[in-house]
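**Student:** the following comprises the amino acid sequence and a computationally predicted model.
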Amino acid sequence: MLQKLYLGSNKFSSKFPLSLWKISGLLYLSVSQNSIEGEVPSDIGELKAIVGLYLHSNHFTGVIPSRFGELQNLQYLDVLNNSFFGQIPLSFANLINLEFLNLSSNALSGTIPKSLETLSYLKSISVSFNDLEGEIPSGGVFANSTLQSFLGNKGLCGMHILEIPACAINNPGKQSKLKEVLLKIVTPVVISSILIFLFVSAWIMKRKKKGKSKDVEKVPEIKTYQLISYYEIQRATNNFDGSNLIGEGSSGSVYEGTFSSGTTVAIKVLDLENEQVCKRFDTECEVMRNVRHRNLVAVITTCSSDYIRAFVLKYMSNGSLENWLYREPCHLNLLQRVTVMLDASMAIEYLHHGNDTAIVHCDIKQVNVLLDEDMVVHVGDFGISKILAVSKCMTQTETLGTLGYIAPEYGSEGIVSASGDVYSYGIMLMEILTKRRPTDEDICNENLDLRKWIIQSFSGTMMDVVDANLFCEEEQITRKSEICIASMIELALDCTKEMPESRITMKDVVKRLSKIKNTFLEM
């Protein structure tokens, strides 16, 4: 009699044979990581002896049959990463031997059955990335569950899980009395506050007339060179000596240079043989004329002649974020990574929302995030950026960004919009947490992108997903680190939704990341 059937990690497609759902003596069935379609039939109830059932990472759809509740020997049930919808069956409460339950990354709705608290053997449950709502039960397995098990369900609430909002208390009698008391206390306070507000507003308006906003105005002061020649650049870089070379790319080279005044700068020299690159010089000049922010690379001056196209930039002594992720002995702890990504988000938010016309960077990635001597972020390289007309929220381009970071609509149709930058930022956020490039061979070989890889891998422990170097100073992951990382991953997933209109804005990113950082520091 067949007792174990393992068909996982193949390329099976179409529907699963109905006869295999009726093998009454089967103990273990695994068809995970295929492309199997269709619904799970009610015949599932015939698998009376089944102990382990692994259906994850397929294309199963439909509701989860209530006859699952008849499988009283079942200990392991994993349906992660499918398309099941409807409610979690109440009959799951009959799975008296169940130890592991993973329902993550489906489209389940409704509430989490409170009856699951009664399953005394249940050690692990995950319902992340569904459309569940209502209160998270607090007893049984839920008492020791972490935020990771409930991520991606906007409607869930419950005070016993940190970072999940508390459920609203609905008690009309108490609320009525509370409103009456608050009205007596709050009314005079509100009137006083309005008067103070009017006075302060008048004072602020006077102050604003004297200067620009803090973020825009306080760019580090560097001596500005009105005119610079090819000869001066040649001398500053020791005739473009290899020892001065900082980096090379498809558009040209970057050199460290020192002028006669003693000022050290970075000099970006474009490849004149590439016609597209020469066009980028004009684009970058136009963008830099329109922006000024503490988290954008400061352009000191430019040099344009028959021999050279070059930008003279503020020197970033700590190199790029890519160096800090992938080159030893560089290392960033969790707080530093949060701070770096917050700085970067502020720069992109300014590009999108801080000017009369939105500027789309189009090439957000680790190598374009630079760090100065104080580890302050400066986003650079505007060579393929687009300035959107006031009346437009998107445009088209034939110039692609970097593979792995570009949004789906950008790569397939050339559609450029601010939400494309949000997508690239989300990929970068995933990369800084996992130390996995979006083009890593093992991810591409499994026909995954970084987003899908994280969702698929997140059903295990957090250590299976994140960069182990984050915790080199800790014997084990702390509660506050776990909450911080889980919140950042959820933010990254909200940035990288497939449909542009479903993504959040950079304003939302800045708000949420600021809250994540503050929560981490306060715990």
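**Tutor:** Now that the structure is in, tell me what you want to look at.
**Student:** all contacts plus neighbour counts: C-alpha atoms, from now on.
**Tutor:** OK.
**Student:** a helix runs through residue 256, doesn't it?
**Tutor:** No - per DSSP: H, G, I helix; E, B strand; the rest coil, residue 256 lies outside any helix segment and is strand.
**Student:** which residues touch it?
**Tutor:** By C-alpha atoms under 8 Å, 6 or more residues apart in numbering, the contact list for residue 256 reads 237, 244-246, 264-267, 315.
**Student:** surely residue 514 meets residue 343?
**Tutor:** No - under the criterion of C-alpha atoms under 8 Å, residue 514 is not in contact with residue 343, lying 9.9 Å apart.
**Student:** show me which of these two is the more surrounded one.
**Tutor:** Set residue 514 next to residue 343 and count neighbours by other C-alpha atoms under 10 Å: residue 343 wins out with 23 against 16.
**Student:** how close does the closest residue to the more buried one other than its chain neighbours sit to residue 346?
**Tutor:** Nearest residue to residue 343, sequence neighbours excluded (C-alpha to C-alpha, 6 or more residues apart in numbering): residue 377, at 5.7 Å. Distance of residue 377 to residue 346, given as C-alpha to C-alpha, to the nearest Å: 10 Å.
**Student:** second structure follows, compare the two:
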Amino acid sequence: MEVGNLHKLEELDLSHNKLNGSIPKAIGGLLDLQYLNLEGNELHGLIIDEICEITKLAYLCLSRNKFSGGMPPCLANNTSLRDLYWDSNKLILEIPPSFWNLKDILRVNLSSNILVGNVSLRIGNLNALVLLDLSRNHISGFIPTTLGGLNNLQDLSLAHNNLQGNIPESFGNMLSLVKLNLSENNLSGKIPKSLELLIILKYVNLSYNKLQGEIPSGGVFKNLTPKTFMMNQALCGIILLRHKRQQNSWGLVKRDLSILGVRKRISHFEIQEATNGFDESNILGRGSYGSVFKGKLSSALIVAVKIFKFDSHVMLRSFEKECDILCNAHHHNLVKVISCCSNVDFKSLVTEFMPNGSLKKWLYSHNYFLGFLQRLNIMINVVTTLEYLHHALLTPIVHCDLKPSNILLDDELVAHVSDFGISELLGKEESKTNTETVPTIGYVAPEYGSFGVVSTKVDVYSYGIMLLEVFTRKRPTEDMFVEGLNLKSWVSESMPHAIIQVMDSNLLEGDQHHIKNILTSTTFVLELALNCCTNLPKACGNMIDVVVSLNKMKGMFLRRQAA
């Protein structure tokens, strides 16, 4: 509360901390405050009316908190306000009518809230506005024609709402417009030809609406692709005709990945709701691709939500590959896709949730333990999946990044292979290909790591390394592996008489008969693993042979155990 004593304070920036609680009412005493930034905290409660008392405030950012309730109507008293960022909160109700009196405001971002109601005709009062983002709310009704009178507006997003009716012809008057996003609404009618007049317009997204008729061909439309108009079933025009749809390697017409093989398309807002605003308490893991969150859909289904970060073209290709493969390959030991979201600025994959986490967790956490037969069953699950990917499809798939963290376990400890972000598809009559993607150190086949050559042998090699790891409980990157010593050579030098020195000692429990059976079976497994990860690709065999060998060994283990 004592913050109210800083009467001469002009700037207060407490952004990106872990502040919680509510805004103290004493903040209204900071009469000289011009800049207030509380972004990226855990603040909650109402946005208090006392903020309206800071009449010199020009910049007000409360983004990415947990504020609820409505927008205070008294905000119109802050006539000095130029920048208002209240996105990614839980604000509800309508935008108060008084808000549209802020005629000198420049930038407004209220996206990713739960705002309802209509966009007022009085929006035309905001003549100075250069940015307006109301996306990812529940705003309905028609787009007011007065919006087209905002001649200074450069960036407009009304995406992911429930807007209906036509796109106003008056939009052709917004001569400063550079970016326009009206995607994921219920807009109908024709695309106004007046948009051709916007000579500095660079980006347009009208996808997922009910637009119809001919797409304009002049102005910005000369450079747009069909993605801009995707999922508007009644559109036609030169843009669509000149776009040659190529057959992808599955023999399917290549379509936008947000609808490819997915049962139900999901919006960014639904994903945000499912993960409680991407709350850190729901984080399942992070990687170079982005982050994975645990989520709960409106149907009460628990899911895993993989959010891709898009700071490079490589990440975009990673999302496309993973969608393409998981939506078209069908095997009971592959992680199943439930839905995905693909927008220009946000891409995510929603998959079934695996309650027992990754194989890595079970190997290296002191709170978990896998017996010999459990480990063997998991590795049989993995190899049968790879057999399917390599040999059962017209277009073989090479995973390229097999490791324990990419093997997920369901509630019965059945393994499911995940993370196909750097996978490669081998075309017809193609036994190998080249790639520039970087796999995980320690699991890389020599021809892959040195020359970027990808074939099914790459997975055979990685599987062999993982098989060694699972039964020795030693990572291929352990500190002990230096000066020419590695996991392969360490195991190889112990074979066959010193196997007890390298295998996971946690497996050596039970009576003498049981331990002898485990030693015999582990020796077989490790010999098979070494054959898989030989440096000579032609000698490493294939997954069909490995499946047969492991199942045969499992049968022998069970018979000896029962004897």
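**Tutor:** Received, thanks. The model shown is predicted, which means the values in this text are computed figures rather than measured ones.
**Student:** returning to that earlier point: now do the same for the residue nearest to residue 343 of structure 1: its match in structure 2.
**Tutor:** Under the alignment by TM-score structural alignment, residue 377 of structure 1 pairs with residue 415 in structure 2.
**Student:** can you get me a residue count around that match?
**Tutor:** Applying other C-alpha under 10 Å, we find 29 residues neighbouring residue 415 of structure 2.
**Student:** right, and it touches residue 378 too?
**Tutor:** Yes - between residue 415 of structure 2 and residue 378 a contact is recorded at 5.4 Å, counting by C-alpha under 8 Å.
**Student:** could you check how far residue 341 of structure 1 is from residue 412 of structure 1?
**Tutor:** Distance of residue 341 of structure 1 to residue 412 of structure 1, computed by C-alpha to C-alpha: 27 Å.
**Student:** more neighbours: those two, which one.
**Tutor:** Under the neighbour definition other C-alpha under 10 Å, residue 341 of structure 1 and residue 412 were set side by side, and residue 341 has more, 22 against 10.
**Student:** wait, what's in contact with the more buried one?
**Tutor:** Residue 341 of structure 1 makes contacts with residue 429, as judged by C-alpha under 8 Å, 6+ apart.
**Student:** can you rerun that using 10 Å?
**Tutor:** If a contact means C-alpha atoms under 10 Å, 6 or more residues apart in numbering, then residue 341 of structure 1 has 321, 335, 347, 369, 377, 425, 428-429, 432, 509-510, 513 as its contacts.
**Student:** let's have the residues you listed in JSON lines, adding secondary structure and distance to residue 185 of structure 1.
**Tutor:** Below are the contacts of residue 341 of structure 1 laid out as JSON lines (DSSP: H, G, I helix; E, B strand; the rest coil; distance: C-alpha to C-alpha, whole Å):
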{"residue": "321", "secondary structure": "helix", "distance to residue 185 of structure 1": "51"}
{"residue": "335", "secondary structure": "helix", "distance to residue 185 of structure 1": "41"}
{"residue": "347", "secondary structure": "helix", "distance to residue 185 of structure 1": "42"}
{"residue": "369", "secondary structure": "strand", "distance to residue 185 of structure 1": "50"}
{"residue": "377", "secondary structure": "strand", "distance to residue 185 of structure 1": "46"}
{"residue": "425", "secondary structure": "helix", "distance to residue 185 of structure 1": "45"}
{"residue": "428", "secondary structure": "helix", "distance to residue 185 of structure 1": "48"}
{"residue": "429", "secondary structure": "helix", "distance to residue 185 of structure 1": "45"}
{"residue": "432", "secondary structure": "helix", "distance to residue 185 of structure 1": "48"}
{"residue": "509", "secondary structure": "helix", "distance to residue 185 of structure 1": "36"}
{"residue": "510", "secondary structure": "helix", "distance to residue 185 of structure 1": "34"}
{"residue": "513", "secondary structure": "helix", "distance to residue 185 of structure 1": "34"}
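**Student:** now list the buried members of the residues you listed.
**Tutor:** Neighbour counting with 16 or more other C-alpha atoms under 10 Å marks 321, 347, 369, 377, 425, 428-429, 432, 509-510, 513 as buried within these.
**Student:** overlap in contacts, residue 415 and residue 378 of structure 2.
**Tutor:** Common neighbours of residue 415 of structure 2 and residue 378 are listed as 359, 407-409 (criterion: C-alpha under 10 Å, 6+ apart).
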